[in-house]
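Trainee: Could you look at this predicted model? Sequence included:
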Amino acid sequence: MSENPLAAPGAWDEIAEDYDDVMSELMRPFAVHVVESAPLTGRSRVIDVATGPGVLALLAAPRVGEVVAVDFSEAMIRRLRRAVMQRGIGNVLTGVGDGQDLRYAANTFDAAFSMFGLMFFPDRGKGFAELFRVVRPGGTVVASSWAPVADSPLMTLLFEAYQAGIPGFPAPQANPNSLENPDVFELELIAAGFESVSVTPRAESFSYDSAEQMWEKLTRGSAPLQNMRRKTDAAEWAAQEKVMIDYLREHYVPGTELSTTAWIGTGRVPR
């Protein structure tokens, strides 16, 4: 079992509502790009693994025959089910499940996606192997991971604010063994059996009306930061938060666009 708290559902259950309210905005442009680029038809049956609140699943629904959306967080799935009901969507099926052990038969789907989810799996090899197993020969798999913080001016500024307000907060370190390393990403796709593998960068830019809005949009749905907040005395956190927002006020010009970068990995199941 991984010691990473983000590899367990509890951290995501805690922030499901806020994550959907604010973090989905950050994810959506990447999901739009992936859905528009994938070879989907009105008859396609697709699966979205580690769907979270269903950003990609909801975007894919009008383009395909059926979307199966799976996440290990019950709270995330409840949020998605509510959105499906409110919008009257009839072709999105939801389920709570582990992306490392999917309960679907082999060769079931025409395409599989995992946007910023598989990167947290305790055993990524199992995650990629399951995507390979459930996709039909000739089908497509797309997964994404954030690039290193140093490649993203938006995340760099945010981490500088964390360091200003939280004593001892570590500087972000690139992890060469994670999917933020495109060479590792490519090798893990190949090891799972995929062909025509590619891992390409995708940058999207965001702007905010104020430092306060930036803080709200980027931290309220952040599982790592909210986990830290819960472990900190309330008064102490309030003081730290003020310092961090003050840092953003000093270093961010409202309306300025800042980019963040993701790696988009694609592969095809051999025919």
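Mentor: Received it, and whenever you're ready, just let me know what you need. Numbers count the residues shown, from 1 in each chain.
Trainee: can we go C-alpha only for contacts and neighbour counts from here?
Mentor: Noted.
Trainee: need the helices for the stretch 1-150 of the chain, in chain order.
Mentor: Here the stretch 1-150 of the chain has its helices, by DSSP state H, counting those that start in this stretch, at 9-18, 24-37, 55-60, 74-87, 124-134.
Trainee: what about versus this one:
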Amino acid sequence: MADVDKDKLFAGSIPRFYDMWLVPLIFEPYAADLVGRLDVTSLSRVLEIAAGTGVVTRALAATLPETVDIVATDLNQAMLDHALVVGTKRPVDWRHADAMRLPFEDDSFDAVVCQFGAMFFPEKSKAFAEARRVLRQGGVFIFSVWDHIAENEFADVVTTALAAVFPEDPPRFLARTPHGYHDRQVIERDLARAGFSEPPRFDTVAARSHATSFRLPAIAYCQGTPLRNEIETRDASRLDEATEVAAASIAGRFGTGAVDGKIQAHVVIAVK
């Protein structure tokens, strides 16, 4: 299986490591930001696509009035299974669904939200068109994508470190997929092709990624994302070695205690 085919493969221990290490490291600050952008006074039904292990879902359930129905979907059943185990503050309708073929009627949601999932859609415009189709007129599609990897320090350091471990075939998952869809003109073009006639709003949001140990970001990226699939495809026996090399690189740049690095993302808002 080619690397690009494995970019969407969140299986085995990845969902657990993802939720344990990566969610607090980089996702939680943006989850609160994304949910805070919703106008709760106009909502009765909200759809989340590419919900993963449910970090945004939990924020939605904790923040939105109980009168607002929440439907959370993901293509990867293993991620949904983990989200169900973690649970939410109040009931959520969990669905196994492909963002490019949503199993919902037209004009059935007031808002569609998606945190860091759009980069994984094989056909962005098709997924965006589906989001638009299920939105009611005047409804809002809010999603976030990571900025260029150079603006996200831990991911950049890990990617550079692994190139030294596998110099003939460097693992490029982080640069290729999570940080590979950041060009505003491309995103605006894809939304226009999906039928969004008004130009979207872009907000670039910088934050800080904190970890109590320099090892945690290395474990999070190397073992809690599909980067693990890339490493194990090259040599499964070297996963621990690759993680240690990444950790050493983080320590070399940020120190051997608690570490703090820049993260940056675009939040995109499109109205039907």
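Mentor: Arrived safely, thanks for sending. These numbers come from a predicted model, not from an experiment.
Trainee: Now the TM-score, please.
Mentor: Superposed pair, TM-score by TM-score structural alignment, normalised by the length of the first structure: 0.86. Supporting alignment: 260 aligned residues with a C-alpha RMSD of 2.4 Å.
Trainee: sorry, back to before: of all the helices of the stretch 1-150 of the first structure, which one is nearest residue 236 of the first structure?
Mentor: helix 9-18 (21.0 Å; C-alpha to C-alpha).
Trainee: Need the contact partners of the closest one.
Mentor: Outside of helix 9-18 of the first structure, the residues within contact range by C-alpha atoms under 8 Å, 6 or more residues apart in numbering are 5-6, 52-53, 72-76, 79, 220-223, 226-227.
Trainee: Roughly how far does the residue positioned nearest the centre of the first structure sit from residue 126 of the first structure?
Mentor: In the first structure, the C-alpha nearest the mean C-alpha coordinate belongs to residue 116, at 2.6 Å (C-alpha atoms, centre = their mean). Distance, residue 116 of the first structure to residue 126 of the first structure, by C-alpha to C-alpha, to the nearest Å: 16 Å.
Trainee: And for residue 161 of the first structure?
Mentor: With distances taken as C-alpha to C-alpha, residue 161 of the first structure is found 36 Å from residue 126 of the first structure.
Trainee: Neighbour count for the two, which is higher?
Mentor: A side-by-side neighbour count of residue 161 of the first structure and residue 126, using other C-alpha atoms under 10 Å, places residue 161 first with 23 against 17.
Trainee: Mean deviation, the host helix or strand of that one versus the second structure?
Mentor: Assessed by DSSP states H and E, residue 161 of the first structure sits inside helix 153-165. Here the mean offset of helix 153-165 of the first structure against the second structure after fitting is 2.3 Å, by mean C-alpha distance after the TM-score superposition for the first structure.
Trainee: Give me the contact list for that helix.
Mentor: With C-alpha under 8 Å, 6+ apart, helix 153-165 of the first structure has contacts from 149-150, 169-172, 240-245, 247-248, 258-260.
Trainee: quick one: which of these sit in strands?
Mentor: The strands, defined by DSSP state E, take in 258, 259, 260 from the contacts of helix 153-165 of the first structure.
Trainee: most neighbours, which of those?
Mentor: residue 260 (21 neighbours).
Trainee: Now that residue: closest residue in space, sequence neighbours ignored.
Mentor: Counting by C-alpha to C-alpha, 6 or more residues apart in numbering, the nearest residue to residue 260 of the first structure once its immediate chain neighbours are dropped is residue 152, at 4.3 Å.
Trainee: quick one: contacts for the one you found?
Mentor: Counted by C-alpha under 8 Å, 6+ apart, residue 152 of the first structure has contacts 258, 259, 260, 261.
Trainee: any chance of the residues you listed in CSV, plus distance to residue 39 of the first structure?
Mentor: As requested, the contacts of residue 152 of the first structure are exported to CSV (distance: C-alpha to C-alpha, whole Å):
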residue, distance to residue 39 of the first structure
258, 30
259, 27
260, 25
261, 23
